[in-house]
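Sequence and predicted structure below; questions after.
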Amino acid sequence: MIANEQAEQWLLRFQQGDKEALEHLYLHFKPMLYSFLYRYTQDRDMSIEIVQDTFVRLQTYRQHYQPGRVMVRTYLFRIAYRLLLDRINRPTTRWREPCRQRPSWPRCT
């Protein structure tokens, strides 16, 4: 495992536009994030998607990271955990199934 200082340097370089630094972050943290997420989901595809979404979110909000305030690992895991909760709490389309059985319901039209 790399030291937080190295990860922080990569993130600071990425904030300045260095795409190679993002690749270093991704290659280093991807296995840890995947393992963490898989423990919760037990779903390979969902875990991979959330890891990818974590790094998309990092790209979108990279300027929000404040060095020295929180470790890079903690920052990434927090993003991944919030995305996981969003995915788990996302409403499903199962509520529409009764419409097939009872087409007279107002929401079925």
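Perfect, I can see it now.

all contacts plus neighbour counts: C-alpha atoms, from now on.
Noted.

in the helix or strand hosting residue 84, what's buried?
Element membership for residue 84 (DSSP states H and E) is helix 72-89. Across helix 72-89, burial judged by 16 or more other Cα atoms under 10 Å covers 72-73, 76-77, 79-81, 83-84.

Need those in a markdown table (columns: distance to residue 41).
Output for the buried residues of helix 72-89, formatted as a markdown table (distance: Cα to Cα, whole Å):
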| residue | distance to residue 41 |
| --- | --- |
| 72 | 23 |
| 73 | 20 |
| 76 | 18 |
| 77 | 15 |
| 79 | 16 |
| 80 | 12 |
| 81 | 11 |
| 83 | 12 |
| 84 | 8 |
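
then this one, side by side with the first:
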Amino acid sequence: MQNTPKTDATLVKNYINGDEYALETLVYKHKQKVYSFIYSKVYDRDVAEDIFQDTFIKVIRTLKAGSYNEEGKFLPWVMRIAHNLVIDFFRKNSRMPKFDNAGEFSIFSVLSDSSLNAEKSIIKEQVESDVRRLVDELPDDQKEVLLMRMYNDMSFKEISERTGVSINTALGRMRYALINLRKIIEKHNIVLTN
């Protein structure tokens, strides 16, 4: 009985109760899967290593704060944290200027702008096509306000003038559009980010 491998849930519980070794076991158990996932997105060992470390720093903080509630779903939870950190990495770096560090190692020399933009546009296109499909299910008046606001970046004052309704009505339609979008997402069991 002593040698049977412990489940993730048991290891998490043991770690929360002060067994530091339990976390080491969890990291060792899932390192390959989590690291491979991160590396497959960034194609850079140093960056992947950093994001991997950040992922487990976040895991430790959440566990120590007592706010972990993914009972029995430890690995999917860790993968979700890693996925979000990868997206944050691309968001941050695609906006940063390209530095020319004379002779020094620079992350930007490894990750060319085109690979950053490719990743960013793939994520953006996927989310946009998912969102467009959902928006199509909204009633016309709500869809109209949502599209004007989100895609044309119009103010509620402009929307009210264009549609001939009061600002409050435009705000109300936007509010209902968002409420309905949430319902549609739940109805279809859609996950917009993994």
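Good, I have the coordinates. Just so you know, these numbers come straight off a predicted model, no measurement behind them.

ok so, going back, how about the helix holding residue 84 of structure 1, which residues of structure 2 does it hit?
Mapped onto structure 2 using TM-score structural alignment, helix 72-89 of structure 1 spans residues 74-91.

In the buried residues of helix 72-89 of structure 1, find the pair that's most separated.
72 and 84 (18.3 Å; Cα to Cα).

re earlier: run through who's touching the match of helix 72-89 of structure 1.
8-9, 30, 34, 38, 41-42, 51-52, 54-56, 58-59, 70, 116, 119-120, 194 (Cα atoms under 8 Å, 6 or more residues apart in numbering).

one more time with 6 Å, if that's ok
residue 55 (Cα atoms under 6 Å, 6 or more residues apart in numbering).

Counting neighbours, what do you get for residue 54 of structure 2?
When counting by other Cα atoms under 10 Å, one arrives at 15 neighbours for residue 54 of structure 2.

ok, and it, which helix or strand is that part of?
Residue-wise, residue 54 of structure 2 maps onto helix 45-64 under DSSP H and E.

Ok, residue 71 of structure 2 next?
With DSSP H and E as the test, residue 71 of structure 2 turns up in no helix or strand.

How much space separates it from residue 143 of structure 2?
38 Å (Cα to Cα, to the nearest Å).

Tell me the spacing between residue 87 of structure 1 and residue 50 of structure 1.
8 Å.

can you check residue 76 of structure 1 too?
Taking Cα to Cα, one finds residue 76 of structure 1 at 11 Å from residue 50 of structure 1.

got it, and residue 20 of structure 1?
Taking Cα to Cα, one finds residue 20 of structure 1 at 21 Å from residue 50 of structure 1.

Residue 10 of structure 1 now?
Taken as Cα to Cα, the span from residue 10 of structure 1 to residue 50 of structure 1 is 21 Å.

quick one on the thing from earlier: from the middle of its chain, how far away would the helix holding residue 84 of structure 1 be?
Centroid separation for helix 72-89 of structure 1 versus its chain: 5 Å, with Cα atoms, centre = their mean, to the nearest Å.

after superposition, how close is that helix to structure 2?
Superposed on structure 2, helix 72-89 of structure 1 shows a mean distance to its aligned partners of 0.7 Å (mean Cα distance after the TM-score superposition for structure 1).

Skip the chain neighbours and tell me the closest residue to residue 41 of structure 1.
Distance criterion Cα to Cα, 6 or more residues apart in numbering; nearest residue to residue 41 of structure 1, sequence neighbours excluded, is residue 47 at 6.8 Å.

Could you check what's spatially nearest to residue 39 of structure 2, not counting adjacent residues?
The shortest distance from residue 39 of structure 2 to any non-neighbouring residue, by Cα to Cα, 6+ apart, is to residue 48 (5.2 Å).

before we move on, what about residue 11 of structure 2?
The shortest distance from residue 11 of structure 2 to any non-neighbouring residue, by Cα to Cα, 6+ apart, is to residue 22 (5.1 Å).
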